[in-house]
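Q: Could you work out the structure for the sequence below:
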Amino acid sequence: MSDTLHTRTPWVAFVFCAKMALGRSYSRYVQPVWCIFIAVALTEFVFIAMVMKVHKHGFTGKEQMVEVLHAFRNGQTGRPLRSTSLSNATMQSHIPLKADLDKTSSSGNTSREVQHVFFLKVHKAASSTVLNILYRFGYARSKNFVLPRKGNYIELVDHNNIIPIPSRNSYDILCNHLQIVSYPKVAKIMPQDTVYIGIVREPFERLHSSFEYYRNQLSREYLMKATGIDPFRTYIQNPMSFEPLNPIDSFTNNRMALDFGYPPGNVNGAKNVQKFLDHVDSIFDLVLVSDVFDESIILLRRRMNWTMYDVLYIPKNERVTSLNVSLQDYNRSVVDSNILRLDKILYDHFLGKLKRDILKAGETFVEEVTYFQTVRHRALEYCSKIAPPENLKFPACKWHDRFEVSNKDCWLLAQEETPFLEFLRNVQNDRLGLHYQDLPKLYDAKKMKLFRNRG
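A: Alright, predicted model coming up:
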């Protein structure tokens, strides 16, 4: 049906009705006032249909009304509801533009992209960088995230602890920290075709990163007890003397194993380890290794049938230490102690699996990783500029279709976990029809220069 017919239907009905009213045969059945009523009713029907249409296309709150009124006023009710005024939407707009979705098509691969994902966010293992990738992917497609009602932890995957979604919808992506992982509860809330992704990091480096972060930035009491010129050196000399009684309260005691679901009561006894590894293997489709991150990301891209555009990233929460000390200067014997024994077993297991996956990936894998690193660094350099006037263009090649990186992409790439989470909370609350609030301005082009030397 044409745009004209969509717009004129109520008035065509009005004219037809009026003729009937004026004619002798129907004058006593059809009164002129009824004609006005019919025209108004049909007008309301068309307007409501348009509101439903914009909601289907991912518009929210005030943006729906602006788009509907614009289209209705100009007689364009039959066209796709994407007004040209939105092509220059501000960075804080939560409308995934059609152009953003077009450039995510996969080159040479007709299989369907994975859109249901569970990511086990492991503490201090480059998981915030992966989180940003998943946030951007889901946001661009208006997916429903499993989000905590407050904070950035989900205590337990339960409807009481997470933001609800519209009825008859399903959750698509779960990627925030879980206080306690329960795979049956995850499976209960996520679709059956969900792909399970995890991540691990070399245990000593993860231990140091965790110590620096939770002691120097969050002032965890048990780590503050380690003192001296180099508190970390003091800590690793006798780590168990500093650890809390309950292992679940620790971010240093075999924390990767705990994040993957190893029972806290056995964490320092290393019981039934092989049974635990077999159980984890049966759940996860891919476990990334942060120490070979780009290779892991390309394996992720291939497994999910995502594009190179989808997996671009800017590193998050990089290690910052107050001392100018190389990790090579420390005694690493702590890796073989009880405090890291489980983590080392877990890490060695998944590093071996990843290496085998890389060997199976074929001769072109290394070439693809090298090309991806070139693309990523070009995007990083572009995003480091202050409000570049033109998009960064990547022509089609063997690894991807043509795509562009825009200022909006830079804004999304640069977002840290907490502001991005708050942003998505607003998006999902708006879908529920809850109070609409103006989002804070999360992006400042001048700040992008801070990323010039990162990555």
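
Q: C-alpha only now, for contacts and for neighbours.
A: Noted.

Q: which residue ranges form the helices in the stretch 351-455 of the chain?
A: 364-383, 407-414, 417-431 (DSSP state H, counting those that start in this stretch).

Q: for those helices, which one ends up most surrounded?
A: Comparing those by mean neighbour count (mean count of other Cα atoms under 10 Å), helix 407-414 ranks first with a mean of 21.

Q: now the other sequence, so there's something to compare against:
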Amino acid sequence: MAAPIAIMQEASRYSDVTDCVTCEKKPSDHVVFIKVHKAASTTVMNVMLRYGLSRNLTIMLPRRYNCINELGTVSKRDVLPSITGKYDILCNHVIYNRTAIASFFPSDTKYVTILREPFEQFVSGFMFYRYVYPINYLKNFTSANPVHEFLSNPRKYEPANPMYSFTNNRMSLDLGYPDVSFKNMTYLDGFLKKLGKEFDLVMLAEYFDESVILLKRTLNWTLKDVLYISSNTFSKYKAKLNISVNDRLAYRQWAKADYALYQYFYDVFWRKVYDQGATFFQEVRTFRYLRKLMTDYCQQNRFIRSSVDLILQETDWSPDITITKNDCRVMLTAELNLIENMKRDYMFKFKDKVTRLLHKNSSWVYDYATKKLKHR
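A: Purely as a prediction, here's the structure:
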């Protein structure tokens, strides 16, 4: 095997800090990440999956596609069964329902989610579900600026069932807002306070690296655990839009719940950051430097059959970090492909136990499992 590449750390060193702020605490192996649509959540999901795979944890996987349930419930019929009876990590799409989700996870589970500035999240969702994964109510606009056309009269275009909308306070819906019609805003204050108590961390997409370092510290993970390569970015069509101030004002009136949600957790986020002290920003700067080295390495070696490992040398925030070709492969694998690969591995690894468990709960899943196994 070829010798690894050693990369010297050029960022400033700080002798008064150690590898991690909470080194002596046990890392959290039980994490629920609520994946909010079009808020950089696919990148966070990849971090969660890599952590679970590297430690042989039980990851809750949906039985169909990449979504567990988007109707506000979670049942055994929605997920592949756990061999141990409990799960360690959840990071696929599901509407947040604390009672339903908590029944599958240990009591010490940490709860995390992510939000994005509401107008940016709306535009990203609008264009994604218009061009990339077209849905009926968004793909039929004919004007040069479909966002402006939609905002001129949102109720004219919205689906009859708000659960199928990606443009009506979608972040609040993903987090379980109790009135999906968003006609009764009296729930809002209680909803925000409830989420504030139940979530250990709410990340912000606009401050992604700061959010990732908060995630690392909240979960007591290592710097390598939270390294990432951005996933599912989408800007091809957005550049063609001519967004006006009036468009932004119209959306603010339409998405009052999402704006209140974002502002509430924006304030919470920065209080958490400032509580970390000055070393927090030093760690963020070091993290960005290491992440760039890793991203360059992974991109440059993406199509090379064999390559040497990358060694990111010791910093005040971590010992030497080894990045392998396999690390890069997992980081660069698209979400749907990664989930499908994990399902196949799951079926093959536990084929005898799984087919019995699946047959007990659902005959169509049993058929699905046995067909998959025959093609291994």
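
Q: would you turn the helices of the stretch 351-455 of the first structure into TSV with distance to residue 280 of the first structure?
A: As requested, these are arranged in TSV below (distance: least, Cα to Cα, whole Å):
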stretch	distance to residue 280 of the first structure
helix 364-383	26
helix 407-414	31
helix 417-431	26
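
Q: Next, the angle from the longest helix along the first structure to helix 417-431.
A: Identified as the longest helix of the first structure according to DSSP state H is helix 32-56. In terms of direction (axes from the mean of the first three to the mean of the last three Cα atoms, to 10 degrees), helix 32-56 of the first structure departs from helix 417-431 by 160 degrees.

Q: Helix 32-56 of the first structure - contacts with which helices or strands?
A: Judged by 3 or more Cα pairs under 8 Å, 6 or more residues apart in numbering; DSSP states H and E, helix 32-56 of the first structure is in contact with helix 3-22, helix 61-73.

Q: Can you check which part of the second structure it sits on?
A: Using TM-score structural alignment, helix 32-56 of the first structure corresponds to no residues of the second structure.

Q: If you drop the residues flanking it in sequence, what lies closest to the counterpart of residue 382 of the first structure in the second structure?
A: Counting by TM-score structural alignment, residue 382 of the first structure corresponds to residue 297 in the second structure. Nearest residue to residue 297 of the second structure in three dimensions, chain neighbours excluded: residue 310, at 7.3 Å (Cα to Cα, 6 or more residues apart in numbering).

Q: And residue 198 of the second structure, by the same measure?
A: residue 111 (7.1 Å).

Q: That neighbour: what's it in contact with?
A: 31-34, 198-201 (Cα atoms under 8 Å, 6 or more residues apart in numbering).

Q: Indicate which one of the helices and strands packed on helix 32-56 of the first structure is closest to residue 301 of the first structure.
A: Set against residue 301 of the first structure and scored by Cα to Cα, these come closest in helix 61-73, at 32.8 Å.

Q: which other helices and strands contact the closest one?
A: So helix 61-73 of the first structure, by 3+ Cα pairs under 8 Å, 6+ apart, packs with helix 32-56.

Q: was I right about residue 66 of the second structure contacting residue 337?
A: No - with contact defined as Cα atoms under 8 Å, residue 66 of the second structure does not count as touching residue 337 (9.7 Å).

Q: Need the residue closest to the centroid of the second structure.
A: residue 41 (2.8 Å; Cα atoms, centre = their mean).

Q: To which residue of the first structure is it aligned?
A: In the first structure, residue 41 of the second structure lands on residue 127 (TM-score structural alignment).
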